[in-house]
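> Fold the stuff below for me.
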Amino acid sequence: MGFSATGGMAGSSAMVGWVAARGSSGGIKQYYLGGLTPDKVVPDKGNLQVIVNSSFITMESGRVYMVFQLATTTSSALPSWLLFATGPTGLFPSAPGYQLVKHLDKVSIRIDYTSGSIGNSQSQANGSSSSSSSTPQSDSCGNKLMNSNAVFTFDTSNLNCFPVWNAQDFILRYSQSSSNIWSFIVSAPDKNSYIAMGFSPNGAMVGSSAIVGWVPSSSSITATGGLKQYYLGGTTPSQVVPDSGNLQFVANSTLITSQSSRLFLAFQLQTAQPLSRLIFAVGPTGVFPSVPSFALAQHQDKASITFNYASATGSSSSASSSSSVNSIVSLKRTHGLLNILGWGILIIMGAIIARHFKQWDPLWFYFHVSVQSLGFLLGFIGVISGLILNDRLHANVQIHKALGIIILVLACLQMMAILARPKKESKARKYWNLYHHNTGRILIILAIANIFYGIHLGHEGSAWKIGYGIVLAILFFIAFIFEMRKWSDDEDDDDD
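Here you go, the predicted structure:
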């Protein structure tokens, strides 16, 4: 039996007792649960003031009884969260280390010592808790929160209520508790999956911070429940970072509980005004974050809304299935590949041909025009796909978008310059060459910079940057070899 300030095992102090079968010795000790690893579970340590000679452990009629007395000034000095756990069969602490084996199952409850009322209970961690019910019930804004006084840590009597996601039956309750504190409770059906609520600067999942809660079913032996903040830095699992984000929670306000087959995710934020772009998600059935990484599995469904806190209204609600998410990821990568191939490879190849293969006149010219035209076509399609992607994501990529448009305009000027190309003997030819060559150089420099910037914005990781960097290095190496050869030939001509 443990006493916790937050409902989590880490940081709590516990009394542990055991009675081995067939007359083997038993024992009782206090442990301090300093962390998740065995070396942080320390025997004969903790914050409990156990009265001398008051503790003992005994077994009668097939039941184990653990008895102890604690010395406190008042009942309020005791933490309101109680933890209970059972160990694995046949494994007990023993001399000399008295190391505690990981529990087989556990539960946490919140208790009011003065009234004797118990809040909620379930296998949980990090300030979370739950209770189960065999009778499924729906929730609506007309319903009162169940056992609100005993369960939630903040006042729930004056919460505004709004159905935010009808497809998944998500209901949001909220209120401004003070000038800089906002209270939230999200209600959703308990489908044995995690639920999440995120706050986004632009409506997209990437770049948002989310609070995620989960309560595994009683049949989930290895998974325990919990609640964590995640920063959604990208679309890959490594970029969804636990215990990170921009949300400032009020201490001891976070809670996840399951009641009557519904999950209730509660928390308070320290902010003058929460972001109005809200994101909600449901995780895959039976897949939960777990130690040590607490990696978050990809959601099976999500929704994004723009919410007006003053009027309790939402707009532009959109649900996105996993197939829709995959289509956006596919469009993003298509956009990147087209622009890399068009602006970042073919245009450079065309410039190398024009500079170093003029001895094969007029073949070099036709080859140069063909390669540049193909690069322009692929790059043009890439820009259009980027505009479509930006319209779907509503992402803040103004610099990347502006550079892409400038590159497209320069490329259009280059294509039109072919039609206005003066003859070799014309006096205007040298001015045309000056314009055409320098515009091409500026286009290539901007294209390379925007490609790397686009990979950064797309959160595709270092693989794309390294891959394109290798291709770019090969092209520059080839250009350098041809340039050295050209300089050598020019010196030979001067000597002659």
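
> rest of the way, CA atoms for contacts and neighbours
Will do.

> And the strands in the stretch 351-496 of the chain?
Using DSSP state E, counting those that start in this stretch, no strands are found in the stretch 351-496 of the chain.

> Pull out the buried residues from stretch 448-455.
By neighbour count with 16 or more other C-alpha atoms under 10 Å, stretch 448-455 contains the buried residues 448, 450-452, 454-455.

> Check which helices and strands the helix or strand hosting V16 is in contact with.
V16 belongs to strand 12-19 when elements are defined using DSSP states H and E. Packing partners of strand 12-19 (3 or more C-alpha pairs under 8 Å, 6 or more residues apart in numbering; DSSP states H and E): strand 2-4, strand 26-33, strand 56-60.

> Same list, the buried residues of stretch 448-455, but as a markdown table with distance to C141 please.
Below are the buried residues of stretch 448-455 laid out as a markdown table (distance: C-alpha to C-alpha, whole Å):
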| residue | distance to C141 |
| --- | --- |
| I448 | 53 |
| N450 | 48 |
| I451 | 48 |
| F452 | 48 |
| G454 | 44 |
| I455 | 44 |
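
> Go through those residues and say which is closest to L83.
Nearest to L83 among the buried residues of stretch 448-455 is I455, at 47.3 Å by C-alpha to C-alpha.

> quick one more, to check against the first:
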Amino acid sequence: MVDSLRPVLFITLFVPLFISISAQTCRTHVFPSNNQVSTDFTSCNDLPVLNSFIHWKYDPATRRVHIAYRHTNIDSTRWIAWAINPTAKGMEGSQALVAYQKDGQMTAYTSPIPKYGTSLAEGKLSFDVPNLTASFQNREMTIFATIQLENSTVVNQVWQEGPLSNGVPTVHSMAPANKQSVGSLDFLSGQSSGGGLVDSRTKRKNVHGVLNAVAWGILMPVGAIAARYLRVFNSMDPAWFYVHIATQTSAYIIGVAGWATGLKLGSESQGIQHNTHRNIGIALFVLATLQ
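Now for the predicted structure:
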């Protein structure tokens, strides 16, 4: 009887321990002795999406922070990036550290991102980065860097990954995880947030959707219904005509605003095309204009 209970006792005691150990990620990670920055990182955070982790050590005297951004379970055919946005929450305007493998060797460089659809071209950032290297081993890509903070220790952070094409970084996926890879981080206290902040472009996309839904989905049909069904009632003459004109005109004005917002979003998304969505929008705009 005792022997038969031993496996049950083992599972009861040790499986929760194994699960707990496997759940501990950044705090249990040990950097190899040959890591490219000889820094003992004192703090770390598990980023909520994209299998990513940020380690750092902040020096208050110099206002420098040594960071290691790790992205696990990634292939050598992809690029990674970690960025600070000094002015807003989100990708647009962020100052990025980029790394990928080229010709069997890791390359790391800085890349300012003025707008969406960037090609991650190399360029100088708005703050100093005295040291920058990268490593790749065991399907784990890491960026090591030293960053000179200018004012606050609280920063808006962005992290991302995407494919390479002919050895050059290309546009990342628009999957939910890629859209949620933004947040804030306090290098002094270690407090962080992320995984769902709404940036200005997301707000414009929401505005674009609401404007077009109201214009083409509500006001335009109401105007057509008024002209078709209210005119048969003598008591509604000429009120039906004014209702028809008011709703159709409002629908067209709001629809033009939604259409213009869509054009702006499209110009900011180089390399990303939604052909069906675009064709429907053009057709609606042309038909409404002709009407």
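
> what's the TM-score here?
Overlay of the two chains. TM-score (TM-score structural alignment, normalised by the length of structure 2): 0.57; 228 aligned residues with a C-alpha RMSD of 4.7 Å.

> picking that back up, sitting in helices, which of the buried residues of stretch 448-455 of structure 1 do you find?
Counting by DSSP state H, these place 448, 450-452, 454-455 in helices.

> quick one: the strands in structure 2?
Along structure 2, the segments classed as strands by DSSP state E run 43-46, 52-59, 64-72, 78-85, 95-102, 105-112, 131-137, 140-148, 154-165, 168-169, 182-186, 192-194.

> Quick one: closest of these to S267 of structure 2.
Closest to S267 of structure 2 of these, according to C-alpha to C-alpha: strand 105-112, at 18.5 Å.

> Which strands and helices lie in contact with that closest one?
Applying 3+ C-alpha pairs under 8 Å, 6+ apart, we find strand 105-112 of structure 2 packed against strand 95-102, strand 131-137.

> now, of those, which is deepest in the fold?
Highest mean neighbour count of these: strand 95-102, a mean of 25 (counted as mean count of other C-alpha atoms under 10 Å).

> starting at the chain centroid, how far to that one?
The chain centre lies 16 Å from the centre of strand 95-102 of structure 2; the measure is C-alpha atoms, centre = their mean, to the nearest Å.

> buried residues in stretch 147-159 of structure 2?
Buried residues in stretch 147-159 of structure 2, counted by 16+ other C-alpha under 10 Å: 147, 149, 153-159.

> from these, which is closest to V37 of structure 2?
Set against V37 of structure 2, the nearest of these by C-alpha to C-alpha is I147 (12.7 Å).

> Tell me the residue in structure 1 aligned with the closest one.
Residue pairing (TM-score structural alignment): I147 of structure 2 is matched to L269 of structure 1.

> ok, now S192 of structure 2?
Residue correspondence to structure 1 (TM-score structural alignment): S192 of structure 2 is matched to G314.

> repeat for Y100 of structure 2
Y100 of structure 2 is assigned W214 in structure 1 as its aligned equivalent, the criterion being TM-score structural alignment.

> got the contact list for its match?
Contacts for W214 of structure 1 (C-alpha atoms under 8 Å, 6 or more residues apart in numbering) come out as 192-195, 225-227, 256, 288.

> quick revisit: relative to T202 of structure 2, which of the helices and strands packed on strand 105-112 of structure 2 is closest?
Nearest of these to T202 of structure 2, taken as C-alpha to C-alpha: strand 95-102 at 19.4 Å.

> report the angle between the axes of that closest one and strand 105-112?
Here strand 95-102 of structure 2 points in a direction 160 degrees away from that of strand 105-112 (axes from the mean of the first three to the mean of the last three C-alpha atoms, to 10 degrees).

> V42 of structure 1: which of the ones in helices among the buried residues of stretch 448-455 of structure 1 is nearest?
Out of these, the member with the shortest distance to V42 of structure 1 (by C-alpha to C-alpha) is I455, at 47.4 Å.

> Next, the contact list for that closest one, please.
I455 of structure 1 makes contact with 336, 461, 464-465 under the criterion C-alpha under 8 Å, 6+ apart.

> returning to what we had before: need the strands of structure 2 in CSV (columns: distance to K205 of structure 2).
Shown next, in CSV, are those (distance: least, C-alpha to C-alpha, whole Å):
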stretch, distance to K205 of structure 2
strand 43-46, 29
strand 52-59, 27
strand 64-72, 29
strand 78-85, 20
strand 95-102, 23
strand 105-112, 23
strand 131-137, 35
strand 140-148, 32
strand 154-165, 19
strand 168-169, 25
strand 182-186, 17
strand 192-194, 20
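
> wait, which of those is closest to A215 of structure 2?
Closest to A215 of structure 2 of those, according to C-alpha to C-alpha: strand 182-186, at 32.2 Å.

> if I pick I245 of structure 2, what's in contact with it?
Residues near I245 of structure 2 by C-alpha under 8 Å, 6+ apart: G223.

> measure the alignment partner in structure 1 of it to E460 of structure 1 for me?
Mapped onto structure 1 by TM-score structural alignment, I245 of structure 2 lines up with V371. Taking C-alpha to C-alpha, to the nearest Å as the measure, V371 of structure 1 and E460 of structure 1 are separated by 28 Å.

> about what we covered before: disregarding residues adjacent in the polypeptide, which is nearest to the match of Y100 of structure 2?
Y194 (4.3 Å; C-alpha to C-alpha, 6 or more residues apart in numbering).

> quick revisit: wait, which of the contacts of I455 of structure 1 is closest to H436 of structure 1?
G336 (26.3 Å).

> pretty sure that closest one is touching F452, no?
No. Counting by C-alpha atoms under 8 Å, G336 of structure 1 does not reach F452; the two are 9.9 Å apart.
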